[in-house]
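Q: Okay, predicted coordinates and the sequence, questions at the end:
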Amino acid sequence: MNRAHNFNAGPAALPAEVLEKAKEELLNFEETGMSVMELSHRSKEYDNVHNKAISLLKELLNVPDDYEVILLQGGASLQFSMIPMNFLKSEETANYILTGSWSEKALKEAKILGETKTGASSKETNYDRIPELSEIDVDPKDSYVHLTTNNTIFGTQWPSFEFDWDTPVMADMSSDILCRPIPLEKFSLIYAGAQKNLGPSGVTVVILKKSLLEKIPDDIPTLLRYDTHTKSNSLYHTPPTFGIYMLKNVLEWIQEHGGLEGMEKRNKEKADILYKAIDESDGFYKGHADKDSRSLMNVTFNLPNDELNKLFLNQAKERNMIGLNGHRSVGGCRASIYNAVSIESCKALRDFMVEFQQQHG
């Protein structure tokens, strides 16, 4: 089969081995005579899948015992509302660090529910960098600090997490979770939609400190309370069973390929291939992100003019390179190179970039 070089921003590439496994088990999962999509979510067979996915997340991320792992629906966008709904008290202020469109959307939802402030922002330079820690205004009285670890549209990523703030830190990790090891203990809550690094769309992973659950007010609707889902092992209502099955398979694939250390090594190699092509192009390709803020997951760049951008994208598509269109906020091109994107796909794109420059530079 002639598989595309899939650089889609999300839903994104899945490992071929994971897709093959799903194909083999699709009609008859573990001799049940049914697809995993047909199993009761209360069945022993599905229960094993569900608990395995949670245990793998704990293992890969080294989740401490004082954290809970839950599997939800509604995407990261629902978390924009659930976090302030559960944790922003009327007399407190939530602090949002703005590094792109998704952090803006998170802030917009929080403003509906309570008082907010912006601790730092790189909007003035079209979100081309992550603010320095010295620029960020954090008050111990803040209800929480919210940040987005990777910005798909602008191609920026927090290079590290050296902060030591005396306030809970909530992080949207939708587009870079499991791409590298992280100091989870620095965060009170992290969340991620599955459709970039974890599996197909439809599942949202949330990992939060157990102590947060004591702060949830009584007047939050049942399904929008985090403690509803921790108490029921994410089985309060019917979960997205096929998505969780695929999540389990992706997590097993990550484990088999060296865990988060293996993913980081692989992702750095892929990113270096493309950033080197940009840096050695004498300005023909211009990256959007500052070098110190470059993302391992989303490589954003422009060519000298819109005409060349369009020609590049058209010719790339003819070569079976899919999803390279940049977002309208930045224009140009974007290669999303999440965990499942192969080194070979990145080399193919690099080779095309070099050839295209030779022809049109």
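A: Thanks, I have the structure now. Numbering: from 1, shown residues only.

Q: Only C-alpha atoms from now on, for both contacts and neighbour counts.
A: Fine.

Q: Helices of the stretch 51-200 of the chain, residue ranges please.
A: 75-87, 101-113 (DSSP state H, counting those that start in this stretch).

Q: Take the ones you listed and write them to TSV, including mean neighbour count and distance to Gln315.
A: Formatted as TSV, those follow (neighbours: other C-alpha atoms under 10 Å; distance: least, C-alpha to C-alpha, whole Å):
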stretch	mean neighbour count	distance to Gln315
helix 75-87	21	33
helix 101-113	19	29
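
Q: quick one: which of those is nearest Asp66?
A: helix 75-87 (17.8 Å; C-alpha to C-alpha).

Q: just the angle between that closest one and helix 101-113, please?
A: Using axes from the mean of the first three to the mean of the last three C-alpha atoms, to 10 degrees, the interaxial angle of helix 75-87 with respect to helix 101-113 works out to 30 degrees.

Q: Glu214 and Pro168, how far apart?
A: The span separating Glu214 from Pro168 equals 14 Å under the rule C-alpha to C-alpha, to the nearest Å.

Q: Of these two, which one has the most company?
A: Pro168 (19 against 9; other C-alpha atoms under 10 Å).

Q: A further structure is provided below for comparison with the first:
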Amino acid sequence: MARAYNFSAGPATLPEAVLRQAQAEMLDWNGVGASIVELSHRGAEFIGVAARAEADLRRLMSIPDDYAVLFLSGGATTQQALLALNFAAPGQAVDYVVTGHWSKTAIRQAGPYVDVHVAASSEAGGFRDIPPRESWSLSPGAAYVHITANETIHGVEYRQVPEVGEVPLFADFSSSIASEPIDVSRYGLIYAGAQKNLGPVGISVVIVRRDLLERAGQPRADIFTYASHAARDSMLNTPPTWNWYLLGLTVKWMLDEGGVEEFARRNAAKAALVYQAIDGSGGFYRNEVAPAVRSRMNIPFFLPDEQLTARFVSESKAAGLLALKGHKAVGGIRASLYNAMPVAGAQALVDFMRDFQQRNG
């Protein structure tokens, strides 16, 4: 079987080596006579898997000891609601910087619980840039400042950590986590759905400074309390064990491949290939994001008309290049270049783009 190059924004491509290991271990994990997904999450076997996944993620991302690492069911959207419940008092102000679709989603999830203040927004300009830090209007006494580190749909990415003073900075890193080195200590909390760079859909990672877990937050059930999950090593309830196991395999694969430094190099190379093809097309392809904040992970681009766009999607799929249709919110084409996408995949896309332009330009 020949695997295609999968440019899906999420659930996204996984490393072939990880899939093959999971396939080999599916019926009998580590010689115990059962699959890892059949073993108790409270048994020594799975506890070992979970502990290794956390240790490897800490090593991969250089996570300081004064940060807790949580592995939780669901996606990033769930965390967006839990941030407000755990870290803001009822009615307390929280600051959000809006740079695309997922920033707006984060506001909708927090809105019922806090006084959401939009500190800055690039919506008037079509989410093609990030508002300069000096234009932000931050609230005195805000519980936190929230940013979306990489906008999966609009293809906008922070290239520098914004300075927000003593208020903790919270960041949705769903589509760029572990794609390059970051200084975790610059953030109060980082969260990410795993299904782009870290593993399969159905599990999220929350990296949170331990002192923030002492905040009272708002009335909520214990199952929605980060401190309770941290106290029970993310096993307050039955976790998604198969997803956690696959996440652990993916993180180990990243370490074996050279870690975030190596993936930063690969990701820069892949993005450069695609952006050069767009910028060098004489306007046949166009990316509308300000060059200084162009995403390395998600590259949206447009063709001259909808008919050509539909043809591009159809022919690219036939050529073994999957899931290039843009999100319905913006249309066009979108190529997602997460860690598991090899440089050869980006080159195959560029070769197709050039051939398509020659035949249709």
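A: Done, it's in. What you see is a predicted model, and the numbers here were worked out from it, not measured in a lab.

Q: wait, which of the helices of the stretch 51-200 of the first structure is closest to Glu307 of the first structure?
A: Counting by C-alpha to C-alpha, Glu307 of the first structure lies closest to helix 101-113 out of those; the figure is 26.0 Å.

Q: and that closest one, how far from the second structure on average?
A: Helix 101-113 of the first structure differs from its equivalent in the second structure by a mean of 1.0 Å after superposition (mean C-alpha distance after the TM-score superposition for the first structure).

Q: So which bits of the helix or strand harbouring Glu262 of the second structure are buried?
A: Glu262 of the second structure is located in helix 259-279, with elements delineated by DSSP states H and E. Buried positions in helix 259-279 of the second structure, judged by neighbour count with 16 or more other C-alpha atoms under 10 Å: 259-264, 266-268, 270-271, 273-275, 277-278.

Q: quick one: which of those is nearest to Ala12 of the second structure?
A: The nearest member of those to Ala12 of the second structure, counting by C-alpha to C-alpha, is Asn267 at 15.3 Å.

Q: show me what contacts the closest one?
A: Under the criterion of C-alpha atoms under 8 Å, 6 or more residues apart in numbering, the contact list for Asn267 of the second structure reads 179, 296-297, 337-339.

Q: same deal with Ala110 of the second structure?
A: Ala110 of the second structure is in contact with 80-84, 116, counting by C-alpha under 8 Å, 6+ apart.

Q: In three-state terms, label the alignment partner in the second structure of Leu208 of the first structure for me.
A: When the structures are aligned by TM-score structural alignment, the residue of the second structure matched to Leu208 of the first structure is Val208. Of the three states, Val208 of the second structure takes strand according to DSSP: H, G, I helix; E, B strand; the rest coil.

Q: does Val208 of the second structure really touch Leu189, like I thought?
A: Yes - Val208 of the second structure sits in contact with Leu189 when judged by C-alpha atoms under 8 Å, with a separation of 4.3 Å.

Q: hang on, the earlier thing: any chance you could list what contacts the helix or strand following the helix holding Glu262 of the second structure?
A: Past helix 259-279 of the second structure, further along toward the C-terminus, the next helix or strand under DSSP H and E is strand 298-301. Counting contacts by C-alpha under 8 Å, 6+ apart, the residues outside strand 298-301 of the second structure that touch it are 9, 151-155, 271, 278, 285-288, 326, 332-337.

Q: Derive a PyMOL selection command for the buried subset of those residues.
A: Buried members of the contacts of strand 298-301 of the second structure, defined by 16+ other C-alpha under 10 Å, are picked up in PyMOL with:
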select buried, resi 9+151+152+153+154+155+271+278+285+286+287+326+332+333+334+335+336+337
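
Q: Can you give me every residue that contacts the aligned partner of Glu185 of the first structure in the second structure?
A: Aligned against the second structure by TM-score structural alignment, Glu185 of the first structure finds its counterpart in Ser185. Counting by C-alpha under 8 Å, 6+ apart, Ser185 of the second structure makes contact with 63-64.

Q: Would you mind measuring from Ser185 of the second structure to Ser204 of the second structure?
A: When distances are taken as C-alpha to C-alpha, Ser185 of the second structure and Ser204 of the second structure turn out to be 20 Å apart.

Q: do the same with Ser135 of the second structure
A: Using C-alpha to C-alpha, we find Ser135 of the second structure at a distance of 32 Å from Ser204 of the second structure.

Q: Specify which residue of those two has the higher count of neighbours.
A: Ser204 (27 against 10).

Q: and the more buried one, helix, strand or coil?
A: For Ser204 of the second structure, the reduced secondary structure class is strand; criterion used: three-state DSSP.
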